[in-house]
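Undergrad: Okay, sequence plus prediction incoming.
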Amino acid sequence: MGRGSGQGTSRIAVCSGDQLRRDALAAYLSGLPDFTVVGRVVDGTHLVPLVELERPHIVLIDGGQRPGDTVPTLQLLHGRHPSARLVLAYERLSAEDFAAAREAGVAAVVPYAHGLGGLVSVLRGLASGVDPDANGVGLTGRQREILLLVASGHQVSEIAEMLDISPGTVENHKRRVYAKLNATSAAHAVARAATLGIIGSTPAAQPAPPADGPRGDGGQTPLAVVVGFAGPVLDRVVTTLIGHRVAVVREHCPQATPQIHWHRSHRGPVVRVLVDPAADQWRVGATLGWAAVMVHDGRVDRRTMGEALTNGVLALVHGDHVEARLMPAMHLAAGGYMVMDPASSGLFTDSMWNWSADLPPVVPRLTAREHDILRSIGRNQTVRQTARALGIAMKTVENAQGHLFSKLGVHNRAAALAKAYTLGLLQPADGSVQLVR
């Protein structure tokens, strides 16, 4: 989660019952140099133990449409940890809710209407009065590293070799992690840390996601495979990733990627960062089911946009905005979300409507259920959200989605969306697509 206990950063915990907002806030704040996200949780039940463990400087709570419901949690946190700055974000706030929140010790209330810029401004104002070295009793940076490696299935000897420390030192750190998390085993510690949002859920504890589905929950820092020709933009990309403590692999020979060691041993999400890619640099990641972020120079034409989406690109970042936007885009793409520059959204819908020169003219006949699934993809809903909206089982959604992909001749959700536009199955003007910005 975040970048560990970085020097000069304010530690922040995020709580939201809305998964998209929770993921987006954590990913965005993790990409800023002055914040370290120590955990993200769904409600007050999990927030209290997270704050007990990590002692964050700031606690950001998303109150949504019912901010008054958060008051008991706010009162409890303020009573136990009065030094923590409590921030309440909300959609609507009554005078009674405001008075109750202030009495509960809230340091700031921020309406959704102020946007991310307003929220970050408030957080930075609060952070200016805290001691960034007051890290409480939470996990140290080394303990987080070891916990993440344990969660990824590495043995003590492998962890010792990777971190260049002795196996005995690894065991000592593991014991301290267990004590802090009140855990009795590696599995218990990983489950406890995942519940508190300190790390993402261990891949070994869940079935592998399909190639077209989410590639991580945004809580675990992805491994970045950087593709592109040498130049100042690629240098800035690599420098930015290293500065955020992201593991970076420079891909010089795309055909060899599946055979090299890190691909076989890495258990977490992999995101390719394509810097103005050439034709032969697109496809390897797509065949392996990896998400991709494309860093472009602003001259993305319709055909390039279609090629990007067909080959797994879920995020577009302008080369001028690498330092500010690459990390948030990577975290969201790893979670399966589509992200693009505001200037690119019009090009996206135009390209999907017009990119048809190389596609067969025959429009497949879809069932009513497949149309429902297609519209759900256009709304950027997950399989779980689709199942809930349609009142059917997730397995039914997955089966219908597989039939839809087969009829469209595609292998992932982005390609299905592109094909649907070109065949007229979705209209740019009907509001089906909701782009995460």
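TA: Noted; the coordinates are in hand.
Undergrad: use CA for all of it now, contacts and neighbours both
TA: Will do.
Undergrad: for the closest residue to residue 202 other than its chain neighbours, what are its contacts?
TA: In space, and not counting its chain neighbours, residue 202 is closest to residue 151: 5.2 Å by Cα to Cα, 6 or more residues apart in numbering. Residues near residue 151 by Cα atoms under 8 Å, 6 or more residues apart in numbering: 186, 187, 190, 202, 203, 204.
Undergrad: this is the other structure I want to compare:
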Amino acid sequence: MSHPGRHPGRRAMAELCRPTRVAVHCHHRMHGETLASWLSALAGYSVVGIVSTGPCLLQLCVLRAPDIALLRTKAADDEELALVRKLRADHPGLRVIGLQYPFDPQESLRLHHAGVHRLVSLRSDLSVLFAALEDLRQHGEFANRRPRLTDRELEVLALVCGGYSVERIAPVLNISPHTVANFKRRIFAKLEVQSRTQAAVEAERLGLLRVGTPSPERGGPPSLTSRDRDILASIARGESVRQTANALGIAMKTVQSEQRNLFFKLGVANRAEALFRARALGLVDDC
């Protein structure tokens, strides 16, 4: 017997109305960004991250719990098939769409047996991919799951990676410094990192934070020395100043001096900002 004021279907309706969450896997970052931009423009879809490797995709699915994964397939070899099986085993509610080129019947059969729900040829137009997405969206039994990194945690992560201190983040998000510190601890634990720079590396590696294109007024890529590039590579590995010094066989003060020159060239204030700026300019390779 129903009771006045109660709406048994409200939670189900909210789940139906929420955007379908999509993870994008593509070996070429530019192609992945293009595909993500197209998806983001579709009504009812939300891109949770863009990655370029299988391990990154597995970790992204743990952190952001997508409903659908777009997987760029290559040869349906043992490694690729194992990736699909692990995705399906670890995330039973996940639906996988394989993006295949060129089309090969034998490869398609192996991918389907491994657990891919739909295969779309990259020679098809986007309407074919959209039809596959809509089919899985309407008929897939998406569990009532929540992302491991919440929207608020992503906001804090973006500000942390941008070089904001706990005290500066608090008024921006209208929460207390104590709450920010708690968010930061949880984020670092989920990403399994110890520092802001390491968090920036993981956030970029997993496509959790989209790097904007360089603005025209900031100009093109600066001219970097080999030492600049060595320091950038160390930052991209999530290493501390001390670890950078040890790796390069130089003093910490030398690293700090060289780092200041690098920051000036990039127009940034800290290592996390340097990493994001370098990614946007194509100065650091993707994972």
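TA: Arrived safely, thanks for sending. All values derive from a computational prediction rather than experimental measurement.
Undergrad: hang on, the earlier thing: which of the contacts of residue 151 of the first structure has the largest number of neighbours?
TA: Counting neighbours by other Cα atoms under 10 Å, the top entry in the contacts of residue 151 of the first structure is residue 190, with 26 neighbours.
Undergrad: quick one: what helix or strand has the alignment partner in the second structure of it in it?
TA: Residue 190 of the first structure maps onto residue 200 in the second structure when the alignment is built from TM-score structural alignment. Assigned by DSSP states H and E, residue 200 of the second structure belongs to helix 196-205.
Undergrad: so where is the helix or strand encompassing residue 14 of the first structure in the second structure?
TA: Assigned by DSSP H and E, residue 14 of the first structure belongs to strand 10-15. Per TM-score structural alignment, the counterpart of strand 10-15 of the first structure in the second structure is residues 20-25.
Undergrad: for stretch 147-158 of the second structure, the distance to its chain's centre please.
TA: The chain centre lies 12 Å from the centre of stretch 147-158 of the second structure; the measure is Cα atoms, centre = their mean, to the nearest Å.
Undergrad: Any chance you could list what contacts it?
TA: By Cα under 8 Å, 6+ apart, stretch 147-158 of the second structure touches 62-66, 169, 180, 183-184, 187, 190, 199, 208-209.
Undergrad: picking that back up, can you give me the buried ones in the match of strand 10-15 of the first structure?
TA: Buried residues in stretch 20-25 of the second structure, counted by 16 or more other Cα atoms under 10 Å: 20, 21, 22, 23, 24, 25.
Undergrad: Pull the most distant pair out of the contacts of residue 151 of the first structure.
TA: The distance between the two most remote of those (Cα to Cα) is 13.9 Å, for 186 and 203.
Undergrad: still on that earlier bit, still touching in the second structure? Go through the contacts of residue 151 of the first structure.
TA: Compared against the second structure with both residues aligned by TM-score structural alignment, their matches' Cα atoms under 8 Å, the contacts of residue 151 of the first structure retain 186, 187, 190.
Undergrad: which stretches of the stretch 201-350 of the first structure form strands?
TA: In the stretch 201-350 of the first structure, the segments counted as strands under DSSP state E, counting those that start in this stretch are 223-228, 248-250, 270-275, 291-296, 313-318.
Undergrad: Can you lay out the ones you listed as TSV showing mean neighbour count and distance to residue 155 of the first structure?
TA: Listed next are these as TSV, based on neighbours: other Cα atoms under 10 Å; distance: least, Cα to Cα, whole Å:
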stretch	mean neighbour count	distance to residue 155 of the first structure
strand 223-228	21	19
strand 248-250	16	22
strand 270-275	26	21
strand 291-296	26	28
strand 313-318	26	33
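Undergrad: would you turn those strands into TSV with distance to residue 74 of the first structure?
TA: TSV is the format used below for the strands of the stretch 201-350 of the first structure (distance: least, Cα to Cα, whole Å):
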stretch	distance to residue 74 of the first structure
strand 223-228	36
strand 248-250	40
strand 270-275	37
strand 291-296	38
strand 313-318	36
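Undergrad: For residue 69 of the first structure, state which of the kept ones among the contacts of residue 151 of the first structure is nearest.
TA: Using Cα to Cα, residue 190 is the member of those that sits closest to residue 69 of the first structure, with 29.7 Å.
Undergrad: Look up how far residue 26 of the first structure lies from the closest one.
TA: Distance, residue 190 of the first structure to residue 26 of the first structure, by Cα to Cα, to the nearest Å: 19 Å.
Undergrad: next one: residue 154 of the first structure
TA: From residue 154 of the first structure to residue 26 of the first structure the distance is 26 Å (Cα to Cα).
Undergrad: Tell me which of these two has more neighbours.
TA: Taking other Cα under 10 Å, residue 154 of the first structure and residue 26 do not tie; residue 26 has more neighbours (28 against 18).
Undergrad: Just give me the match in the second structure for that one.
TA: That one, residue 26 of the first structure, aligns with residue 36 by TM-score structural alignment.
Undergrad: Residue 353 of the first structure maps to what in the second structure?
TA: Under the alignment (TM-score structural alignment), residue 353 of the first structure maps onto nothing in the second structure.
Undergrad: The host helix or strand of residue 353 of the first structure packs against which elements?
TA: Using DSSP H and E, residue 353 of the first structure maps to helix 345-354. Here helix 345-354 of the first structure touches helix 302-310, helix 413-422, going by 3 or more Cα pairs under 8 Å, 6 or more residues apart in numbering; DSSP states H and E.
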